[in-house]
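Undergrad: Please find the sequence and the predicted model below.
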Amino acid sequence: MTARSSLSALTRRVETATLLALILVAGGIWAFFALASEMLEGELHAFDETVLLALRTPGDPTDPIGGPRLEVAMRDLTALGGAVILTLITACVVFYLLLARQRGAALLLALTIAGGSLVSTLFKMGFDRPRPDLVPHGTEVLTASFPSGHSMMAAVTYLTLAVMLARAERARRIKVFYLVVAMVVTMLVGVSRVYLGVHWPSDVLAGWALGAAWALGVWLIARALERRGQIEPEKGS
């Protein structure tokens, strides 16, 4: 294969990846607003109640399934989506990127997480959905319910962190590992919010959709900045 044909094949792969990411971003945004529309019309109430009660002992909505140990584990998992933990982890990764001389990536990461937090807060204030009152809350809550801030910020933070760390890593298997861990942690945080009774399932689905779209958008921005020489090139690309 000639150098020209190799370059052409690489360009096609890059364009395909970019197009796929754009489609997924659009799909995530569409899913979020579709859920928001259904929520405002009350169409999700039956679904939300069914899922929430499925995680409780039949006939006793005050008792989560799985026993006390599972409830403690869910409280531990939900903390992974809290503001303090996410800020601490983000600060550590920003510092790592600075040490790795990835200053552009570090700045993009910091702005991404701060922007995601602002968007989450604004949507919560705008929709102002009450928290579930069907079951007792398993942990303290202070804000509105839609979208789930823990779920959205877990997606925004962990997926974006995975993207930034993957850019600084040459080995493909390590890149995949970062992304898989980020997705698993994001899912566990969302599930814990429903299990603890502090969010309706649709709150979590909306948070995941918007958070994933945000993280994918950051990946696209990083690629665009890389082409312009405004951010460090991805290793192994």
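TA: Perfect, I can see it now.
Undergrad: From now on I want contacts and neighbour counts done on CA atoms only, so please keep to that.
TA: OK.
Undergrad: Okay, buried residues for stretch 61-72 please.
TA: 61-65, 71 (16 or more other C-alpha atoms under 10 Å).
Undergrad: so who does the spatially most central residue of the chain touch?
TA: Nearest to the mean C-alpha position of the chain, by C-alpha atoms, centre = their mean, lies A155 at 0.9 Å. A155 sits next to 182-183, 186, 207-208, 211-212, 215 when contact means C-alpha atoms under 8 Å, 6 or more residues apart in numbering.
Undergrad: again with A182
TA: Here A182 is in contact with 155, 158-159, 162 (C-alpha under 8 Å, 6+ apart).
Undergrad: what about versus this one:
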Amino acid sequence: MHHRSAASPSTRPHALRTVALVAAGLGACSVLLLILVAVRWHPLLSVDGDISRTTHRWAVHDRDVTHLFRVLTDWVWDPLTMRLVCAAVAVWLVWRRAAWWTAVWLAVTCALATIAQQSVKAAVDRPRPVWPDPVDSAHYAAFPSGHAMTATVVCGLLLWLLRRLGAGRVLWRTAVAAALVSVVGVGVTRVWLGVHWPSDVVGGWLLGALMAALAVMVYEWPRAGRTEPPGHRPR
């Protein structure tokens, strides 16, 4: 992995302001969607129902795709798998000895995201879709999608970490492609399998992106006005 110099003091505050603006936008969208779901806004429920009925019909008729999606959602993009990936990266950072603080930050962010996800689920208590011929099952409340939220948090944090470590062009593009496929793909599987409404997945994406943006702000804030020597690595 090729390491670039740390950002200059003049560019860091600007980047931090950009992240803050993104976080504010994500927060506003997350709150709006949460309110619409909580009050059961009819137009949203109507769209959710139309999309879910269509995808469930496809899932029942195309068993091969449904089986593939179950493998992906239960093993590849499962929240436990994503957290294990995050844990493995944290262990690697500790092994490097120069990045223990980054490892702690990564682990704490993932833990807080899980707590936030379960808290919102309990507060909103949205029922999951119910079908006479289900192709899969899931537990707990529907909003937000834990799969979508966890994938977004983990992929977002790991992409930021790769960028900060100065990943080469090939590695960076490969990582971005894998992250996009994972985040979008897991959302598609949850709707296809009939265990989430589409707005649950959108809510998971928004809240996951918000958590990642807030975590980056927390990490970068103390460093915004500080000069670091060339070749400095996250600690």
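TA: That came in fine, so what should we check first? This one's a predicted model, so the numbers in the text were calculated from it and none came from an experiment.
Undergrad: picking up where we left off before, now do the SS call for the equivalent of the residue nearest to the centre of structure 1 over in structure 2.
TA: Taking TM-score structural alignment, the alignment pairs A155 of structure 1 with T152 from structure 2. Reducing the assignment at T152 of structure 2 to three states with DSSP: H, G, I helix; E, B strand; the rest coil gives helix.
Undergrad: re the thing from before, which of the contacts of A182 of structure 1 has the most neighbours?
TA: Among these, A155 has the most neighbours (other C-alpha atoms under 10 Å), with 31 neighbours.
Undergrad: Could you pick out the longest strand of structure 1?
TA: Counting residues, the longest strand found in structure 1 (DSSP state E) is strand 60-64.
Undergrad: Output the contacting helices and strands for that strand.
TA: Counting contacts by 3 or more C-alpha pairs under 8 Å, 6 or more residues apart in numbering; DSSP states H and E, strand 60-64 of structure 1 is packed against strand 56-57.
Undergrad: tell me what the longest helix along structure 1 is packed against?
TA: Counting residues, the longest helix in structure 1 under DSSP state H turns out to be helix 3-40. In terms of contacts (3+ C-alpha pairs under 8 Å, 6+ apart), helix 3-40 of structure 1 is packed against helix 201-227.
Undergrad: what's the mean gap between the helix it packs on and the aligned bit of structure 2?
TA: When structure 2 is superposed, helix 201-227 of structure 1 averages 1.3 Å from its matched positions, counting by mean C-alpha distance after the TM-score superposition for structure 1.
Undergrad: Go through that helix and flag the buried ones.
TA: Using 16+ other C-alpha under 10 Å as the test for burial, helix 201-227 of structure 1 gives 201-220, 222-223, 225-226.
Undergrad: any idea how far that helix is from the chain center?
TA: In this view, helix 201-227 of structure 1 has its centroid 7 Å away from the chain centroid, taken as C-alpha atoms, centre = their mean, to the nearest Å.
Undergrad: now swap in stretch 69-84 of structure 1 and tell me
TA: Mean-position distance between stretch 69-84 of structure 1 and its chain equals 16 Å (C-alpha atoms, centre = their mean).
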